[in-house]
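Enquirer: Can you look at this prediction? I've put the sequence above it.
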Amino acid sequence: MTKITYVEPDGSRIEVEAENGSTVMENAIMNGVPGIVAECGGACTCATCHVYVDDAWTETVGGPSVMEEDMLDFAFDVRENSRLSCQIKVRDELDGLVVNVPTRQG
């Protein structure tokens, strides 16, 4: 299992164990992480699962696809490390991943 930590805007942390092949968004929803709305259910069509990848993890996670970049235009307070969590597949290399939840979605 791969550990993912979601950091809320108030600094509180939610740590979850995730199965490889799932997405960061799916694990947030399954574990009730506040602030991850995921209105489209992971289809990359809403930008309500926006997260900020911790700087230590940006290279390992990688950048967004062209489709994801287009959807990020609809996210709130987009930054260099913004990603849609529905597009980040859990894999062994992401064990210990830290993502920050924005103050609001879309």
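Expert: Looks like it arrived, so ask away. Numbers count the residues shown, from 1 in each chain.

Enquirer: Every contact and neighbour count from this point should use C-alpha atoms.
Expert: Fine.

Enquirer: count of neighbours near residue 58?
Expert: For residue 58, the count of nearby residues is 18 (other Cα atoms under 10 Å).

Enquirer: buried residues in the helix or strand it falls within?
Expert: In the assignment (DSSP states H and E), residue 58 maps to helix 58-61. Buried positions in helix 58-61, judged by neighbour count with 16 or more other Cα atoms under 10 Å: 58, 61.

Enquirer: which parts of the helix or strand just after that helix are buried?
Expert: Counting by DSSP H and E, the next helix or strand C-terminal to helix 58-61 is helix 66-72. Residues of helix 66-72 classed as buried: 68, 71-72 (neighbour count, 16+ other Cα under 10 Å).

Enquirer: give the contact list for residue 15.
Expert: Residue 15 makes contact with 3-6 under the criterion Cα atoms under 8 Å, 6 or more residues apart in numbering.

Enquirer: could these be laid out in a markdown table, adding secondary structure?
Expert: Formatted as a markdown table, the entries for those read as follows, by DSSP: H, G, I helix; E, B strand; the rest coil:
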| residue | secondary structure |
| --- | --- |
| 3 | strand |
| 4 | strand |
| 5 | strand |
| 6 | strand |
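
Enquirer: second one coming, line it up with the first:
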Amino acid sequence: MLTRALNAYLSAFAGLNRNIWMLALVSFINRAGTMVFPFLAVYLTQELGFSKPQAALILTSFGAGAVFGTILGGRLSDKIGFYKVMFWSLFITGILFFFPATHQ
């Protein structure tokens, strides 16, 4: 029964393009990474010593930044093109990863 269901599932998606499979894999990895957020409040309070209101402010700031960043990214993509928006956002994010290391 289980093998028949698995075969039916695989045959339904067998004709998809390789790029679609890569996009699905990358999206899965991206979404799997978001599973850390429910545990981030615990880590911030128990391991790093933040108070509960501070941890709530950090998580709320992240959520607000995600919402407004999505809106801004969409408008910029419409105005200047998605490639430039993706390139510069990834480039700037890469540079910003070095700043926490300067405060250690």
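Expert: Arrived safely, thanks for sending. Remember, it's a predicted structure, so these values are computed and weren't measured experimentally.

Enquirer: Can you calculate the TM-score here?
Expert: The TM-score (TM-score structural alignment, normalised by the length of the second structure) is 0.21; 45 aligned residues with a Cα RMSD of 5.3 Å.

Enquirer: which residue is nearest the middle of the second structure?
Expert: residue 30 (5.0 Å; Cα atoms, centre = their mean).

Enquirer: And that residue, how far from residue 41 of the second structure?
Expert: 20 Å (Cα to Cα, to the nearest Å).

Enquirer: Next: residue 91 of the second structure.
Expert: Remark: distance between residue 91 of the second structure and residue 41 of the second structure (Cα to Cα) = 28 Å.

Enquirer: Pick out whichever of those two has more residues nearby.
Expert: Using other Cα under 10 Å as the criterion, residue 91 of the second structure and residue 41 rank with residue 41 on top: 20 against 11.

Enquirer: ok, now which ones touch that one?
Expert: Each residue near residue 41 of the second structure by Cα under 8 Å, 6+ apart is listed here: 52, 55-56, 59.

Enquirer: Show me which parts of the host helix or strand of it are buried, residue by residue.
Expert: Using DSSP H and E, residue 41 of the second structure sits in helix 37-42. Using 16+ other Cα under 10 Å as the test for burial, helix 37-42 of the second structure gives residue 41.

Enquirer: Next, the buried residues of stretch 53-62 of the second structure.
Expert: Within stretch 53-62 of the second structure, the residues scored as buried using 16+ other Cα under 10 Å are 55, 58-59.

Enquirer: Out of those, the closest to residue 67 of the second structure would be?
Expert: Checking those against residue 67 of the second structure by Cα to Cα gives residue 59 as the nearest, at 12.5 Å.

Enquirer: Can you tell me the element the closest one falls in?
Expert: helix 52-80.

Enquirer: quick one: that helix to chain centroid distance?
Expert: Remark: helix 52-80 of the second structure is offset 12 Å from the chain centroid, using Cα atoms, centre = their mean, to the nearest Å.

Enquirer: Who are the packing partners of it?
Expert: helix 37-42, helix 82-96 (3 or more Cα pairs under 8 Å, 6 or more residues apart in numbering; DSSP states H and E).

Enquirer: And those helices: which comes nearest residue 13 of the second structure?
Expert: Evaluated with Cα to Cα, these place helix 82-96 nearest to residue 13 of the second structure, the distance being 27.8 Å.
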